[in-house]
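K.L.:
fold the following, please.
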Amino acid sequence: MRIARLTALASAALTMSVALAGPNPATPLTEQSNAAWLRKLPFADRADFEDAKRGLVARFPEPTIKSADGKTAWDFGAYAFESAADAPPTVNPSLWRLAQLNNEAGLFKVADRVYQVRGADLANMNIVEGDTGLIIIDTLLTAETARAALDLYYAHRPRKPVLAVIYTHSHADHFGGVRGIVSEDDVKSGKVEILAPNGFMDEAVSENVLAGGAMGRRAQYMYGTNLPKNATGQVDTGLGKATARGTITLLAPTSSITKPIETRRIDGIDFEFQLTPGTEAPAEMNIYLPQFRTLCIAENAVRTQHNLLTLRGAQVRDAKAWSYFLSQSLLRYGDRTDVLIGQHHWPTWGHARIVEMLSDQRDMYAYLNDQTLRLLNQGLTPLEIADTLKTLPEPLASKWYARDYYGSVSHNVRAVYQRYLGFYDGNPAHLNPLPPEQTARKTIEWMGGADAVLAKAREAYAHGDYRWVAQIGNDLVFADPSNAAARALQADALEQLGYQSENATWRNIYLTGAQELRDGVPKLQGSSLGSADLVRALTVPNFFDYLAVRLNADKAAGKAMTLNWQFTDLNQRYAMTLRNSALTYVADAQHAQPTATVTLTKATLDKISLKQLTLPQAMQSGAIRIDGNPQAVAGLFAMLDTFDPAFNIVTPHGYQK
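P.N.:
Okay, the predicted model is just below:
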């Protein structure tokens, strides 16, 4: 691509790539790319802006939501820069439009006795007024934002007690705030009922355990948590503004929805639950309120194409099942629904509009699944499929709620390929390639050395070939991460890709990569096991599985032991074996002649997991009793790795800037 000012741009590119300073402005080529979006999509359609404001009761009274220690859990002013009507050159106009819509924060009336709090966390809180109390559908991510959301409601509606909480699905932004609105004592006493879809607890606590360290680190990129909130940084996440900071909590359900369709009457209100397993979450359900002709679609339909494989990492979701359950929702509720609410974004009113939206969302996931299968059966590889499909078919591609703000055609079709065929694309050259650092060094050497490659990469950057510069720049950095000029150019290319991206998570990933190339990886503290409530919710098998993941095979080489575990409070017994650098266990069993027997309570194990108690302290106090070899348990724990929550991503493992 060639345009006017290319010579000046080339000169600027040479200058900006020498120093690791940033952020940079949008290049003329990025400005041109972003301006072109104004001709691609129906920006004159302002219906969403009307709907996002509809029913407003009140804004939040304070500029921030604070945690108990005085820290800011949520800052309503952080995105004030998005009030400008026109997108700045550093933000894709389509993404800017969504970012403005997601900035509508406050308490909204959706229908008679149905209210919604938006804009104080990644997700929504829906509040249904019963005859004597409230039924809360999802609780946001943190106790601090949940409490503020309920306080806003109480400031403008009668102060009725919360009688029931419903978790629509097993992701933390929908249950993490529960202790901000109800107490554990009230749940235990029966004053408050908690309902959730079948399998909720297992999915809620297990998804982020075994690969939790990597997921947490990648989530920093996906949500842009370390980026400044401004026009050259984080502007949105696609589903909402950001993830709140604060205390993630969990109270176990008192009742589970187990039938495909199940009805309950709660405080005078009829609720019809539709289980949708294996869709946006492994455990998820829609909720229909017949008295109010209102359908809560959970997170199965949002105002963006969703992820079939979240970029933080998880198991691939089933696009075919997702489409199927949306079909079932349309069949069962389409003719009886006047209001559609979800756990992200704003509602949809009107029968015809609701049917159109759900039909389009159904078709979108069917298209992604079926067209990927069509092309993979023709022999196309994941990247070839992504390059072939590129976008959804018209008129679907022009619907705002089908745009690539969170999921994308590009990474979703690759997810479908992975679900059916796995990581290997069938090409023998890709079966056992060299690891990244070796590949990078050899590639750069064969291309004439770092200086020659850097000169060619700068020329490509000047021509706006940012995808290629990011790709070859990655090889330059992995071949020699101390090469400051290579890191700078790689950062510059990633930055422009971020500025051009319609997808909020792609933007966050690109810009976080640029930030870490320039500034290094921020050293963070944290546990991949998450909050105290999530640790306490782990089953003993969950904990043992996590121990097995942490076992360092080199430290365990040649060692063997058998341990019997006895949990007195749970009346559970386990037989554990260390052999061949693998840690395995069997429930309801004991070794006849163990190396040692460990007797304790689950509460003691929780305290050790939360670092509130050390193993020696527990043994000294009698909280743990060890019969047999007293060094066995200490020896096992000495073989375990502690995961770094800030490992390298855009530079080689082990490199420190």
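
K.L.:
please count neighbours and contacts with C-alpha atoms only from this point.
P.N.:
Noted.

K.L.:
right, and residue 400 touches residue 303 too?
P.N.:
Yes - the pair residue 400 / residue 303 is scored as a contact, 7.0 Å apart, by Cα atoms under 8 Å.

K.L.:
who has more neighbours, these two?
P.N.:
residue 303 (25 against 20; other Cα atoms under 10 Å).

K.L.:
so what sits against both of residue 400 and residue 303?
P.N.:
Taking Cα atoms under 8 Å, 6 or more residues apart in numbering as the contact rule, residue 400 and residue 303 have no neighbour in common.

K.L.:
who are the contact partners of residue 500?
P.N.:
30, 33, 34, 90, 91, 92, 507.

K.L.:
one more time with 6 Å
P.N.:
residue 92 (Cα atoms under 6 Å, 6 or more residues apart in numbering).

K.L.:
can you check residue 170 too?
P.N.:
Taking Cα under 6 Å, 6+ apart, one finds 200, 203, 204, 283 in contact with residue 170.

K.L.:
and with 7 Å instead?
P.N.:
Residue 170 sits next to 200, 203, 204, 281, 283, 284 when contact means Cα atoms under 7 Å, 6 or more residues apart in numbering.

K.L.:
I'd say the last one and residue 197 touch.
P.N.:
Right, residue 284. Yes - the criterion here is Cα atoms under 7 Å, and residue 284 meets it with residue 197 at 5.8 Å.

K.L.:
so for those two, which residues contact both of them?
P.N.:
Common neighbours of residue 284 and residue 197 (Cα under 7 Å, 6+ apart) are 168, 169, 275.

K.L.:
how far does stretch 442-450 stretch from start to finish?
P.N.:
Terminal residues of stretch 442-450 lie 11 Å apart, using Cα to Cα, to the nearest Å.

K.L.:
what residues sit buried inside that stretch?
P.N.:
By 16 or more other Cα atoms under 10 Å, the buried positions in stretch 442-450 come out as 443, 444, 450.

K.L.:
nearest to residue 602, of those residues?
P.N.:
For the buried residues of stretch 442-450, the closest approach to residue 602 (Cα to Cα) belongs to residue 443, at 52.5 Å.

K.L.:
second chain to compare with the first, below:
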Amino acid sequence: MRRLTMMLLAGWMPFAALAQDAASEATRAAQAELAKRLPLDDPRDAANATRGKIAEIPDGLIQTADGRVIWDRRPYAFLDAREAPDTVNPSLWRQARLNAVHGLFEVVPDKIWQVRGYDLSVMTIIRGKTGWIVVDPLLSEETAAAGWKLFADTVEAKSGKRPIKAVIFSHSHSDHFGGVGGIVTPERVKAEKIRIIAPHGFSEEATSENVLAGGAMGRRALYMFGAILAPGPTGQVDAGLGPKLSSGTIGYMEPTESVGEKGGTLTIDGLVFDFLDAGGTEAPSEFVFYIPAYKALHTTEVVTHNLHNILTLRGAQVRDALRWSKVIDAMLLKWGGTADVAMASHHWPTWGAGEVSSLLANQRDAYRYVHDRTLFLANRGATLHELADQTAEAPVQAADFSTRGYYGTVNHDMKATYQRYFGWWDGNPANFNPLPPEQSAPKYVALAGGADKLLAAGREALKAGDYRWAAEILNKLVFAQPDNENARAALASAYDQLGYQAESGAWRNYYLAGAASLRGNAVEAATSNGQSRSFVSAIPTAVFFDALATRFDAAKGSGVRGTFQFILPDSKESVAVVVGGGVEFPRYGVTDPAPTATVTIDRKILDEAMMGRVQFPALIQSGAIKIAGDRQAFLSWFALHPLADPRFNVVVP
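P.N.:
The predicted structure follows:
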């Protein structure tokens, strides 16, 4: 654990909270230069973002029955201003204003509607022959329910009530399936034979993505999405991909059928859907589809109105920019010139066959540029940071806002592509095994001639507008002296300006959240209700035990040896956990003939423990867990799985 106290982690500071900086002269100049070279007044996106709007939720406010706020757009009224303040990149300001448009929109007259602006993602509703087909029911059950009510009160009130015939999960990220419980229940799915359709591999990917590395991903996501920033011109403005994350209940529903890796057609409620597999692009399990009867293309998250991440700031497995570009080209070849509208799981649609084809071609070129420029430079000796720093934006980005780096960036995406091919190391032996920051930082301070000299150098860099260099050297001082108020303040100032200048919503949020953490004025994140029972119950038992193994304290448990057999009667599963040599290896489906101890527990009780609703000692005492064999050995082993504190430090040691 890093050495700053838990009081700091909880937000308590031993000194007064420091004021946030205004935009510097260098930042104002950078904003003006960007505004000058981009056609920020191009009206086409604004026209598309507002086209077909027929209703909205008043104030964009969604609450639970007991008054808990799940979504609230009132604090973002500052986005009504047309001109960007100096503290927001003018291109990001444009994107934020477009993402702020919320309501129910008619995409294809009397055929397709979208609910936008009430979550990070978009919910699409399609008219079938006898009922509705819902695509991507948002992240939270509460926002999905509110969006569906808006649709029912507006559309069904006029055309008549119709049943939901199918729900389509376009890919395996939770902001596209987590709200399903807000529109249908498992009982309704079974009784009404509602089809739940997803791409192949969906179940495993959807439920396991954040289980193994969920703690670190969740912590970094607070920074990436600006959840610890107050909304405002010097705070959280937008996430680029959408406004922000909702804070409701994340659920899950098992698909009733899947689309194979070869794609193909399905008739859903009398309507033909043509699917194309896109797994391995933005998500490991993903598809796009076309509805010939409506000439409508759903591009999922493969094509949205920004350059996406090849590697997200919160963390993920590195994606494949080359495959991404090829999937988009396949869409262009198959449906370009035919599709009259392209809609996605984020942002607003694009209308017109020519405009749709241009959107696809430009997006394809952006990802191909990232991939090919990375390898062009890497094969000539450029390393991870060098190749990204010497590459200008793609030519297409100057002409098409949909390719700009509002979420991912060319810089970060090239680094991710380098990592995909070459790993984290640049090939220089000096960087193969560098000292960790807490060990190297004091040496840098000493080399600079002491803290005062390093701080003075950092302040000179700030004065010169050299914020990246200022951040680099001041970070050394903060890691050497984390309680140095002047160092923290100076580093926060560098992060302020870097955040203000960032076109990427994710970069802005991360910089400004870092500054807020240094100053001790980060706000309390609007936390989710968490994963529902339906989500936790869907996590494969093998994944649960793999996740448990990542919590094993090898330092304390290096001498432990044995096999602990788990029997789950209700799910008819068994797992033998073999422990020895500082590791534990779960063997799913194995029954050991001579275990050290045998633990009998229902999977549903295990789910309760996973959600923190019950504790193992209480379960043992109540008899919900039965232990045969060496009971003390089991208890001693299980005690070697401490929970990680999710509030670990990010920008200080």
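
K.L.:
returning to that earlier point: adding neighbour count, secondary structure and distance to residue 353 of the first structure, write the shared contacts of residue 284 and residue 197 of the first structure out as CSV.
P.N.:
Output for these, formatted as CSV (neighbours: other Cα atoms under 10 Å; DSSP: H, G, I helix; E, B strand; the rest coil; distance: Cα to Cα, whole Å):
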residue, neighbour count, secondary structure, distance to residue 353 of the first structure
168, 29, coil, 23
169, 31, strand, 25
275, 24, strand, 24
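
K.L.:
now those residues in JSON lines, with distance to residue 134 of the first structure?
P.N.:
Converted to JSON lines, these look like this (distance: Cα to Cα, whole Å):
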{"residue": "168", "distance to residue 134 of the first structure": "16"}
{"residue": "169", "distance to residue 134 of the first structure": "19"}
{"residue": "275", "distance to residue 134 of the first structure": "23"}
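
K.L.:
wait, which of those is closest to residue 6 of the first structure?
P.N.:
Once Cα to Cα is applied, the member of those that ends up nearest residue 6 of the first structure is residue 169, at 50.7 Å.

K.L.:
distance check, whatever residue of the second structure lines up with that closest one against residue 280 of the second structure.
P.N.:
Aligned counterpart of residue 169 of the first structure in the second structure: residue 171 (TM-score structural alignment). Per Cα to Cα, residue 171 of the second structure is found 11 Å from residue 280 of the second structure.

K.L.:
not counting residues beside it along the chain, what's closest to residue 108 of the second structure?
P.N.:
residue 294 (7.4 Å; Cα to Cα, 6 or more residues apart in numbering).

K.L.:
quick one: map the one you found onto the first structure.
P.N.:
Alignment note (TM-score structural alignment): residue 294 of the second structure maps to residue 292 of the first structure.

K.L.:
number of residues surrounding its match?
P.N.:
If we define neighbours as other Cα under 10 Å, then residue 292 of the first structure has 18 of them.

K.L.:
same thing with residue 635 of the first structure?
P.N.:
So residue 635 of the first structure, with other Cα under 10 Å, has 13 neighbours.

K.L.:
compared with the first structure, how much does the helix or strand containing residue 221 of the second structure deviate?
P.N.:
Assigned by DSSP states H and E, residue 221 of the second structure belongs to helix 214-224. Compared with the first structure after fitting, helix 214-224 of the second structure has a mean deviation of 0.4 Å; criterion: mean Cα distance after the TM-score superposition for the first structure.

K.L.:
where do the helices of the stretch 51-200 of the first structure begin and end?
P.N.:
93-101, 143-154, 184-189, 200-206 (DSSP state H, counting those that start in this stretch).

K.L.:
name the helices or strands packed onto the first one?
P.N.:
Packed against helix 93-101 of the first structure, as judged by 3 or more Cα pairs under 7 Å, 6 or more residues apart in numbering; DSSP states H and E, are the following elements: helix 28-40.

K.L.:
packing partners for the helix it packs on?
P.N.:
helix 93-101, helix 484-500.

K.L.:
quick one: closest of those to residue 330 of the first structure.
P.N.:
Once those are compared by Cα to Cα, helix 93-101 is nearest, at 25.8 Å.

K.L.:
what span of the second structure lines up against the closest one?
P.N.:
By TM-score structural alignment, helix 93-101 of the first structure lines up with residues 90-98 in the second structure.

K.L.:
quick one: buried residues of the matching stretch?
P.N.:
90, 91, 92, 93, 94, 95, 96, 97, 98.

K.L.:
stretch 237-257 of the first structure now?
P.N.:
For stretch 237-257 of the first structure, by 16+ other Cα under 10 Å, it's 237-253, 256-257.

K.L.:
okay, how far is it across that stretch, tip to tip?
P.N.:
End to end - Cα to Cα - stretch 237-257 of the first structure spans 31 Å.

K.L.:
contacting residues for residue 203 of the second structure?
P.N.:
Taking Cα under 7 Å, 6+ apart, we find residue 203 of the second structure in contact with residue 254.

K.L.:
would you list every one of the helices in the stretch 401-550 of the first structure?
P.N.:
Under DSSP H, counting those that start in this stretch, the stretch 401-550 of the first structure gives helices at 409-421, 436-446, 450-462, 466-479, 484-500, 504-519, 532-537, 540-550.
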